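Trainee: structure for the following, please:
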Amino acid sequence: MFNYTVRRLLITLPVLLGVTFLNFIIIYLAPGDPVDLYANPDVSEADKIARREALGLNDPLLLQYFKWLGRMLTGDLGHSFSSFQPVSHMIAERLGATLLLMGAALFIAYLIAIPLGILSAVKQYSWLDYVASTGSFLGVSVPNFFLGLGVIYIFGVTLGVLPTGGMNTIGQETDWLDTLKHLILPALTLGTSIAGGMMRYVRSSVLEVFNQDYLRTARAKGLPEWKVINKHTLKNALIPIITIAGMDIPLLIGGAVVTETIFQWSGMGQLTIQSILSRDYPALMGINLVAAITVLLSNLWADLMYAFVDPRIKYN
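Mentor: Model (predicted):
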């Protein structure tokens, strides 16, 4: 297992290098010039050229990339074009908020999806199955921005029971209960699409295991149905579920960009939108680097979990 993990980590290095290179090309070829955004309208063209030279934007594209790569290998992600702060500090300030939101969204999604998926499979073709399946399709189909605006209108505007934006109430001392109230709506919005997809996979995986001969044998031995489901069914249905769980991380990262913007959640998603609008190349590269590392590590976690839930899988 250790050797396999080391090999996988070594394989991810060229993948990560390729991802950063493609991101760099796409970001720098996007229309717009950061110097035009930050410069005073009265600034002369010579001053703009000097500013571009100071930022290194006049260098050939490959040279700019290798300069960024060299700094990145030393832990320096550069300085923001807009705020002039170190990009690493900007990301560190926002990363905790995004991890909190993603963790809460995953918790809500799996708390809903796994029990409903199991019940839907156990009660196949019942009214519960039809209701749960319809709910899962709606969860996958409704866009985050539409659902976010909907829950803001219902719970924030109409009922007035939950705050509609931010991480804390302005003018009030920060405490965990206030943060929790602000977290509910964005986490519910972000977790709904994850829950819808996960429920379908749980249902399908459990139904596939239900048709195996060893479950019929377990029932024939007189084991209670709850024990057949908990001890034999779920463990053998976990591998497809783990695969989808590893794929949920990229979905969460993408969904966080929209959700954090709607709810004014001060995390990486909101920073991404701000960096795109301001053509802040160093900030965008730092954000993409963190996202790429997170996705690669989540895929490695999923592979390692296979061997944990299924002893038949061996990594030599």
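Trainee: switch to C-alpha atoms for all contacts and neighbour counts from now on
Mentor: Will do.
Trainee: check which residues of the host helix or strand of residue 254 are buried.
Mentor: Using DSSP states H and E, residue 254 sits within helix 238-263. Applying a neighbour-count criterion of 16 or more other CA atoms under 10 Å, one finds 238-239, 241-250, 252-253, 255-263 buried in helix 238-263.
Trainee: helices and strands around the helix or strand just after it, which ones?
Mentor: Counting by DSSP H and E, the element after helix 238-263 in chain order, helix or strand, is helix 268-277. Contacts defined by 3 or more CA pairs under 8 Å, 6 or more residues apart in numbering; DSSP states H and E place helix 268-277 against helix 87-122, helix 238-263, helix 281-309.
Trainee: with distance to residue 43 as added columns, please give these in CSV.
Mentor: Shown next, in CSV, are the helices and strands packed on helix 268-277 (distance: least, CA to CA, whole Å):
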stretch, distance to residue 43
helix 87-122, 27
helix 238-263, 33
helix 281-309, 22
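Trainee: these: which one's closest to residue 147?
Mentor: Closest to residue 147 of the helices and strands packed on helix 268-277 is helix 238-263 (CA to CA; 9.5 Å).
Trainee: and that closest one, how far from the chain's centre?
Mentor: Averaged C-alpha coordinates place helix 238-263 at 4 Å from its chain's average position (CA atoms, centre = their mean, to the nearest Å).
Trainee: next up, the contacts around the closest residue to residue 147 other than its chain neighbours.
Mentor: Leaving aside its sequence neighbours, residue 147 sits nearest to residue 189 (CA to CA, 6 or more residues apart in numbering; 6.3 Å). By CA atoms under 8 Å, 6 or more residues apart in numbering, the contact set of residue 189 is 105, 144, 147-148, 151, 259.
Trainee: distance check, residue 189 against residue 259.
Mentor: Separation of residue 189 from residue 259 (CA to CA, to the nearest Å): 7 Å.
Trainee: and if you look at residue 276?
Mentor: 16 Å.
Trainee: still on that earlier bit, what residues are shared contacts of residue 189 and residue 259?
Mentor: Joint contacts of residue 189 and residue 259 (CA under 8 Å, 6+ apart) are 144, 148.
Trainee: need the distance between the two termini of stretch 157-173.
Mentor: 23 Å.
Trainee: secondary structure class of residue 168, three-state.
Mentor: Under DSSP: H, G, I helix; E, B strand; the rest coil, residue 168 falls in the coil class.
Trainee: the structure of the following sequence is requested for comparison with the preceding one:
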Amino acid sequence: MFQYIVRRTLIAIPVLLGVTIFNFLIVNMAPGDPVEMYINPDATEQDIQIKREALGLNDPIYVQYWHWLINVFKGDFGNSFTTYEPVMGMIAERIGPTLLLMGFSLVIAYLIAIPIGIISATKQYSWTDYLTTTFSFLGISIPHFFLGLGAIYVFALIFQVLPTGGMNTLGGSGGFMDTFLHMLLPGLVLGTGIAGSMVRYVRSSMLEVLGQDYLRTARAKGVKEFVVTNKHALRNALIPIITIVGMDIPLLIGGAVVTEQIFQWPGLGQLTIQSIGSRDYPTLMAVNLLAAFAVLFSNLLADVLYSVADPRIKYN
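Mentor: Have a look, this model is predicted:
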């Protein structure tokens, strides 16, 4: 297993390098000039060129990429075009709230999806199955921005039981309960979307396993149905579920972009939207690199969990 992890890590290095090249080209090919957003409208052409030279934008694009890559290997992602702060510090400040929201959303999603998926599979073609399937389709179909705005309208404006956005109450003392209340709405919005797709995969995986001969043998030996379903069947149905979990972790960063903006959650998603609007190239590159790393790490984690769920799987 250790050799497999090392080999996958070494393979990930050229993949990350290719991702950075592609992202750098896309970011720099976007329409608009960042200098125009940070300089006085009455500035002369000479002033604009001086600013471009200071930001390194006059160099050929391959030179700009080379300088950026060398600095990244040194642990320096440059300074933001907007605030002139170190990008690494901005990422470090924002990644905590995003990880908190991601973790909370995933917990909600799996607490909803796994029991519902098991019930749907064990009661196939019943009204319970049709009801859970309907919930699944609704969770997949309703966009996050629509669900988020609807949740704010109902719980924050009509019933006034939850805050509209932010991470803490302005002027308040903060604390765990205050953060938890602010996290409920965005967490439920993200978790509902993930649970919608997860229910279908759990149901499908369980249906494939429930008809196996070894489960019939277990029932014939008098093993309780609860143990048959939740111990023997569920563990053997985990492989496809783990695959989806590995896909959800990086996708949640992308999904959180819209949700964090709606709820004004001070995470990487909100930072990404602000960086796109201000053409903040260094910050965008850092966020894209972090997202690429999350994809590679989650895929490796899923491979490791395969062998945990099924001891027959060996990596040589």
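Trainee: separate out the buried members of the contacts of residue 189 of structure 1.
Mentor: The neighbour count (16+ other CA under 10 Å) marks 105, 144, 147-148, 151, 259 as buried among these.
Trainee: what's the mean deviation for stretch 291-303 of structure 1 versus structure 2?
Mentor: Stretch 291-303 of structure 1: mean distance to aligned residues in structure 2 after superposition is 0.6 Å, counting by mean CA distance after the TM-score superposition for structure 1.
Trainee: contacts for that stretch next, please.
Mentor: So stretch 291-303 of structure 1 is contacted by 5, 8, 12, 16, 19, 242-243, 245-247, 249-250, 253 (CA under 8 Å, 6+ apart).
Trainee: repeat that for 6 Å
Mentor: The contact list for stretch 291-303 of structure 1, computed with CA atoms under 6 Å, 6 or more residues apart in numbering, reads 242, 246.
Trainee: now swap in stretch 93-111 of structure 1 and tell me
Mentor: 187, 190-191, 194-195, 267-268.
Trainee: any figure for the gap between the spatially most central residue of structure 2 and residue 83 of structure 2?
Mentor: Geometric centre of structure 2, nearest residue: residue 252, 2.0 Å, by CA atoms, centre = their mean. Residue 252 of structure 2 sits at a distance of 27 Å from residue 83 of structure 2 (criterion: CA to CA).
Trainee: ditto for residue 134 of structure 2
Mentor: 47 Å.
Trainee: what does residue 28 of structure 2 give?
Mentor: For residue 28 of structure 2, the distance to residue 83 of structure 2 - CA to CA - is 19 Å.
Trainee: repeat that for residue 207 of structure 2.
Mentor: Residue 207 of structure 2 is 54 Å from residue 83 of structure 2, by CA to CA.
Trainee: those two: who's more crowded?
Mentor: More neighbours surround residue 207 than the other of residue 207 of structure 2 and residue 83, with 19 against 10 (other CA atoms under 10 Å).
Trainee: onto which residues of structure 1 does whichever strand or helix holds that one map?
Mentor: Using DSSP H and E, residue 207 of structure 2 falls within helix 176-210. Using TM-score structural alignment, helix 176-210 of structure 2 lines up with residues 176-210 of structure 1.
Trainee: in the matching stretch, what's buried?
Mentor: Neighbour-count burial for stretch 176-210 of structure 1 [16+ other CA under 10 Å]: 181-207, 209-210.
Trainee: let me see the contact set for residue 78 of structure 2.
Mentor: Contacts of residue 78 of structure 2 (CA under 6 Å, 6+ apart): 86-87.
Trainee: change it to 10 Å
Mentor: Going by CA atoms under 10 Å, 6 or more residues apart in numbering, residue 78 of structure 2 touches 68, 71-72, 84-88, 281-283, 286.
Trainee: repeat that for residue 131 of structure 2.
Mentor: Contacts of residue 131 of structure 2 were listed using CA under 10 Å, 6+ apart, and they are residue 120.
Trainee: any idea how far residue 122 of structure 2 is from it?
Mentor: Distance from residue 131 of structure 2 to residue 122 of structure 2, by CA to CA: 14 Å.
Trainee: kindly report the same for residue 286 of structure 2.
Mentor: From residue 286 of structure 2 to residue 122 of structure 2 the distance is 46 Å (CA to CA).
Trainee: which one's more surrounded, those two?
Mentor: Set residue 286 of structure 2 next to residue 122 and count neighbours by other CA under 10 Å: residue 286 wins out with 20 against 17.
Trainee: skipping adjacent residues, who's closest to the more buried one in space?
Mentor: Distances taken as CA to CA, 6+ apart put residue 77 closest to residue 286 of structure 2, at 6.6 Å, once the chain neighbours are dropped.
Trainee: quick one, what contacts that neighbour?
Mentor: So residue 77 of structure 2 contacts 68-71, 86-89, 91, 282-283, 285-286 (CA under 10 Å, 6+ apart).
Trainee: what's the answer for residue 50 of structure 2, then?
Mentor: Counted by CA under 10 Å, 6+ apart, residue 50 of structure 2 has contacts 35, 44, 56, 58.
Trainee: give me the number of residues near the first one?
Mentor: Read that as residue 35 of structure 2. Neighbours of residue 35 of structure 2 using other CA under 10 Å come to 18.
Trainee: also the third one?
Mentor: Residue 56 of structure 2: 14 surrounding residues under other CA under 10 Å.
Trainee: repeat that for the last one.
Mentor: The criterion is other CA under 10 Å. On that basis, residue 58 of structure 2 has 14 neighbouring residues.
Trainee: I'd guessed it sits against residue 35; true?
Mentor: No - Residue 58 of structure 2 lies out of contact with residue 35 (CA atoms under 10 Å); the separation is 11.1 Å.
Trainee: name the residues contacting each of the two.
Mentor: 49-52.
Trainee: which among those residues count as buried?
Mentor: Here, 16+ other CA under 10 Å leaves 51-52 buried among those.
Trainee: the shared contacts of residue 58 and residue 35 of structure 2 in helices, which ones?
Mentor: 49-52 (DSSP state H).
Trainee: mind putting those residues in JSON lines, distance to residue 117 of structure 2 included?
Mentor: Output for these, formatted as JSON lines (distance: CA to CA, whole Å):
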{"residue": "49", "distance to residue 117 of structure 2": "60"}
{"residue": "50", "distance to residue 117 of structure 2": "61"}
{"residue": "51", "distance to residue 117 of structure 2": "57"}
{"residue": "52", "distance to residue 117 of structure 2": "56"}
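Trainee: residue 275 of structure 1 and residue 149 of structure 1, how far apart?
Mentor: For residue 275 of structure 1, the distance to residue 149 of structure 1 equals 23 Å [CA to CA].
Trainee: ok, the two, which is more surrounded?
Mentor: It is residue 275, of residue 275 of structure 1 and residue 149, that has more neighbours when counted by other CA under 10 Å, with 20 against 16.
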